[in-house]
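Trainee: show me how the following folds:
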Amino acid sequence: MGVWRQRRRPRVAGTGRPSLAGEGHHRAAGTSGVRRVIKGLLREARPKQWAKNVLVFAAPGAGGVLNDWHFLWRSLAAFVAFCLVSSGTYYWNDIHDVEADRNHPKKSKRPIAAGIVSVGVAKVVGTALLGGGIGLGFALSWKLGLVIVGYVTITTLYSTVLKHVAVIDLVAVASGFVLRAIAGAVVDDVRMSTWFLLTTSFGSLFIVTGKRYAELREMGDQVNTRSTLEDYTTGFLRIVLSVSVGATLVTYCMWAFEGREVSGSSWPFYELSILPMLTALLRYVLILEQGHGAAPEEIFLSDRWLQALGLAWIVVFGLGVYVG
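Mentor: This next block holds a predicted model:
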């Protein structure tokens, strides 16, 4: 019977000791692979998208309670809860669309589609994020928990069914923004004005429609990468943009006038806040017409004028709420 001889490690010249170069190489490769997966997991969570969850602060901010630490920390916790569940839904959306994403010029670079994060690992992480966010929501308030469950339900339906139905897909995505605003109100038990809800609803529809409009112009003949784009025309989306931006401005004006009446302020801060709001809306329309807007979060994070207008609005409106 033959005997297998044990393979010896290469020895370092002059020492008689086994070389550790091979082991070091394997350890380095393993560490690099782990880092790559961790970076992929973070990218898949899409932290840039967390900017959308700032809407959680809208109702308590407008209600004038964020200067109270009790309400502030609850709003921060609600923000974290939405960051967790939104990242979880991104995981499951990309798991569901992994094959389609591999045929998309940009989405093919997403960690799951690119094979950086396996589908199995993505399922575990996505489920953990959803569970953590929902659990945190119910821990803060059963009403907030229900709002978060509603958000997860709508986004799940969107990922599986609704995104394939033109117009309904716009409303479904816009409703996610509205639910964020509602979440901020229920976690701090702040009364929501009807005009506030209408402004949020039409503003959300404006942003979502702008995204579709930019995608349609950007993709051109490759509209098969998103099924509903085949049903849209630039003319139709321009009409929806016009209606939604106009409705956003009108309802915001009504909300501002209502705020002045309710507060009884002698200073016209609420009315003055209309100016930066109007300018920001027009600025965003211009950006859309210039061929941008397929990734709204990147526009908001990169356009200095939009940021300046947003800051101006926060200052003026904040003066109306907390000073005027």
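
Trainee: going by C-alpha atoms from here, please, whenever you check contacts or count neighbours.
Mentor: Will do.

Trainee: state the distance from Ala28 to Val34.
Mentor: Going from Ala28 to Val34 by C-alpha to C-alpha, to the nearest Å gives 10 Å.

Trainee: sorry, wrong one. I was asking about Ser118.
Mentor: 12 Å.

Trainee: which of the two has more residues huddled nearby?
Mentor: Higher neighbour count among Ser118 and Val34: Ser118, with 16 against 12, using other C-alpha atoms under 10 Å.

Trainee: name the nearest residue to the more buried one, ignoring sequence neighbours.
Mentor: Excluding the flanking residues, the one nearest Ser118 by C-alpha to C-alpha, 6 or more residues apart in numbering is Ile112, at 6.1 Å.

Trainee: the stretch 51-200 of the chain: helices as residue ranges?
Mentor: Per DSSP state H, counting those that start in this stretch, the stretch 51-200 of the chain carries helices over the ranges 58-62, 69-96, 98-101, 119-140, 142-160, 168-187, 194-219.

Trainee: which one of the ones you listed lies closest to Gly22?
Mentor: Gly22 lies closest to helix 119-140 among those, at 29.0 Å (C-alpha to C-alpha).

Trainee: what's the closest one packed up against?
Mentor: Counting contacts by 3 or more C-alpha pairs under 8 Å, 6 or more residues apart in numbering; DSSP states H and E, helix 119-140 is packed against helix 69-96, helix 142-160.

Trainee: out of the ones you listed, the one nearest Lys211 is which?
Mentor: Among these, helix 142-160 comes nearest to Lys211, with 15.9 Å by C-alpha to C-alpha.

Trainee: so the residue nearest to Ser118 makes contact with Val121?
Mentor: No: with contacts defined as C-alpha atoms under 8 Å, Ile112 does not count as touching Val121, sitting 9.5 Å away.

Trainee: of these two, which one has the most company?
Mentor: Between Ile112 and Val121, counted using other C-alpha under 10 Å, the more crowded position is Ile112 (27 against 13).

Trainee: for that one, what are its contacts?
Mentor: By C-alpha atoms under 8 Å, 6 or more residues apart in numbering, the contact list for Ile112 reads Glu44, Asp94, Ile95, Val98, Ser118, Val119, Ala122.

Trainee: go with 10 Å
Mentor: Shown in contact with Ile112 (C-alpha atoms under 10 Å, 6 or more residues apart in numbering): 40-41, 43-44, 91, 94-95, 97-99, 101-102, 118-122.

Trainee: then Arg27?
Mentor: Arg27 is in contact with Ala21, Gly33, counting by C-alpha under 10 Å, 6+ apart.

Trainee: ditto for Tyr90
Mentor: By C-alpha under 10 Å, 6+ apart, the residues touching Tyr90 are Glu44, Ala45, Arg46, Gln49, His96, Gly126, Thr155, Thr156, Ser159.

Trainee: another sequence for comparison is provided below:
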Amino acid sequence: MSTEIEATAQQTAVEAEAPPQPIRGGLLGGLVKLARPKQWVKNVLVFAAPLAAGRIDEWAVLRQGLYIFAIFCIAASAIYYVNDAFDVEADRAHPKKKYRPIASGVVPVKLAWVLGPILGLIAIGLSFLLCNPGTALIVGLYVVLHVLYSFWFKHVQVLDLMMVASGFLFRAMVGGVAADIPLSRWFLLTAGFGSLFMVAGKRYSEMVLMGEEAAKTRASLANYSITYLRFVWQMSVAVTVLTYSLWAFDIPKGDATLAWQQLSLVPFGFVLLRYAVYVDEGTAGAPEDVVLKDKVIVGLGFAWLLMFVLGVFHV
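Mentor: This next block holds a predicted model:
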């Protein structure tokens, strides 16, 4: 592994072990931190389907994307409120999670139990009013399934991986549904297996990094072996590359434009290979930190995005 990757991996590992910052702003600051705004970056996936369809430049489509981005931020925050309220006793016994807003006493448990369902209902209602019934159905399924995940599914082998991966898939789907854009089967397969790669890679990294202590941090890891999780993330990344390739080479006959979407397979594949280094080393426990702090991944990501855009718009 190169020196640059080692440095980034070590920085990620050190930050993961750093003590949590104190919560500022009292109750309001606690409510904001409880909503996990740092995780909202995942919601940019709602723009994936309109971009892949080459319609992101239409104001009506972009507007729906902005609506659903905000709606998913609300829905995700609702899940975090309910999850942390449900896990409060376990979090208080954890060396790091005890500093979370509810576990530390900054946010009352009863208030989180009230606000969580309210935010979930608001998200579903807004998706129906601002978008369409199909969008409301997806948002509703996202909220219900992830509440069930917090209560039960996260302790069920394999289902826990599927539930977390489904959150990414729902985000990738909902942008197209909100804008009435047909979803490509290759797009759905790429998004689905790509999501599974990220989730299985995160769990694998946690096991590599923490060893026997991993199950104390995340109880569901007691159900897995490190070899099984390695199989899942390696299988899922292989299928992701395969389905993306099938999309990239699915060009209508007579299209004489330069095949940018085919060329986009190169940076796309190398991004996955670069990220897999962190997974294999056990330092991909926080995917958003790895992706944003590795300059090579960022550079390859921009190259992929440029080629992807040129391809879908037939430039």
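
Trainee: give me the TM-score for this pair.
Mentor: The TM-score (TM-score structural alignment, normalised by the length of structure 2) is 0.88; 291 aligned residues with a C-alpha RMSD of 1.7 Å.

Trainee: out of the helices of the stretch 51-200 of structure 1, which is closest to Trp305 of structure 1?
Mentor: Closest to Trp305 of structure 1 of the helices of the stretch 51-200 of structure 1 is helix 194-219 (C-alpha to C-alpha; 17.1 Å).

Trainee: for that closest one, which positions count as buried?
Mentor: Residues of helix 194-219 of structure 1 classed as buried by neighbour count (16 or more other C-alpha atoms under 10 Å): 195-217.

Trainee: please name the nearest non-neighbouring residue to Gly184 of structure 1.
Mentor: For Gly184 of structure 1, ignoring the flanking residues on the chain, the nearest one in space by C-alpha to C-alpha, 6+ apart is Val56 at 4.2 Å.

Trainee: what's the burial count for that neighbour?
Mentor: Under the criterion other C-alpha under 10 Å, the count of neighbours that Val56 of structure 1 has is 27.

Trainee: alignment lookup: it to structure 2.
Mentor: Structural alignment (TM-score structural alignment) places Val56 of structure 1 against Val46 in structure 2.

Trainee: kindly report the same for Val186 of structure 1.
Mentor: Using TM-score structural alignment, the partner of Val186 of structure 1 in structure 2 is Val177.

Trainee: ok, for the equivalent of Ser77 of structure 2 over in structure 1, nearest residue in space, not its chain neighbours?
Mentor: Under the alignment by TM-score structural alignment, Ser77 of structure 2 pairs with Ser87 in structure 1. Of all residues not flanking Ser87 of structure 1 in the chain, Ala45 sits nearest, at 4.6 Å (C-alpha to C-alpha, 6+ apart).

Trainee: residue contacts, the one you found?
Mentor: With contact set as C-alpha under 10 Å, 6+ apart, Ala45 of structure 1 has these partners: 39, 83-91, 111, 125-126, 129.

Trainee: what's the match for it in structure 2?
Mentor: Alignment note (TM-score structural alignment): Ala45 of structure 1 maps to Ala35 of structure 2.

Trainee: what about its match, distance to Val164 of structure 2?
Mentor: Taking C-alpha to C-alpha, one finds Ala35 of structure 2 at 17 Å from Val164 of structure 2.

Trainee: sorry, back to before: name the nearest of the contacts of Tyr90 of structure 1 relative to Glu261 of structure 1.
Mentor: Checking those against Glu261 of structure 1 by C-alpha to C-alpha gives Gln49 as the nearest, at 35.3 Å.

Trainee: does the closest one really touch Ser87, like I thought?
Mentor: Yes: shown here, Gln49 of structure 1 and Ser87 form a contact pair, counting by C-alpha atoms under 10 Å, at 8.4 Å.

Trainee: compare those two (neighbour count), which wins?
Mentor: Using other C-alpha under 10 Å as the criterion, Gln49 of structure 1 and Ser87 rank with Ser87 on top: 25 against 16.

Trainee: hmm, the more buried one is touching Pro47, no?
Mentor: Yes: counting by C-alpha under 10 Å, Ser87 of structure 1 touches Pro47, with 7.8 Å between them.

Trainee: hang on, the earlier thing: tell me the counterpart of the residue nearest to Ser118 of structure 1 in structure 2.
Mentor: By TM-score structural alignment, Ile112 of structure 1 lines up with Ile102.

Trainee: count the neighbours of Asp303 of structure 1 for me.
Mentor: Asp303 of structure 1: 13 neighbours (other C-alpha under 10 Å).

Trainee: OK, contacts around it?
Mentor: Arg283, Tyr284, Ile287 are the contacts of Asp303 of structure 1 under C-alpha under 10 Å, 6+ apart.

Trainee: including secondary structure and neighbour count, could these go into JSON lines?
Mentor: Output for the contacts of Asp303 of structure 1, formatted as JSON lines (DSSP: H, G, I helix; E, B strand; the rest coil; neighbours: other C-alpha atoms under 10 Å):
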{"residue": "Arg283", "secondary structure": "helix", "neighbour count": "16"}
{"residue": "Tyr284", "secondary structure": "helix", "neighbour count": "22"}
{"residue": "Ile287", "secondary structure": "helix", "neighbour count": "16"}
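
Trainee: closest one to Trp313 of structure 1 out of these, please.
Mentor: Nearest to Trp313 of structure 1, judged by C-alpha to C-alpha, of these is Arg283 at 14.0 Å.

Trainee: give the aligned range of the helix or strand containing Ala16 of structure 2 in structure 1.
Mentor: Per DSSP states H and E, Ala16 of structure 2 falls inside helix 3-17. On structure 1, no counterpart of helix 3-17 of structure 2 exists by TM-score structural alignment.

Trainee: what's the overlap in contacts for Ile112 and Val121 of structure 1?
Mentor: Common contacts of Ile112 of structure 1 and Val121, defined by C-alpha under 10 Å, 6+ apart, comprise Leu41.

Trainee: tell me the secondary structure at the residue located most distally from the centre of structure 2.
Mentor: What lies farthest from the middle of structure 2 is Gly254; by C-alpha atoms, centre = their mean that is 37.1 Å. Following DSSP: H, G, I helix; E, B strand; the rest coil, the label given to Gly254 of structure 2 is coil.

Trainee: list the contacts for the aligned residue in structure 1 for Val156 of structure 2?
Mentor: In structure 1, Val156 of structure 2 lines up with Val165, judged by TM-score structural alignment. Counting by C-alpha under 10 Å, 6+ apart, Val165 of structure 1 makes contact with Tyr158, Ser227, Thr228, Leu229, Asp231.

Trainee: of the residues you listed, grab the buried ones for ChimeraX.
Mentor: Selection of the buried residues among the contacts of Val165 of structure 1 in ChimeraX, burial being defined by 16+ other C-alpha under 10 Å:
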select :158,228,229
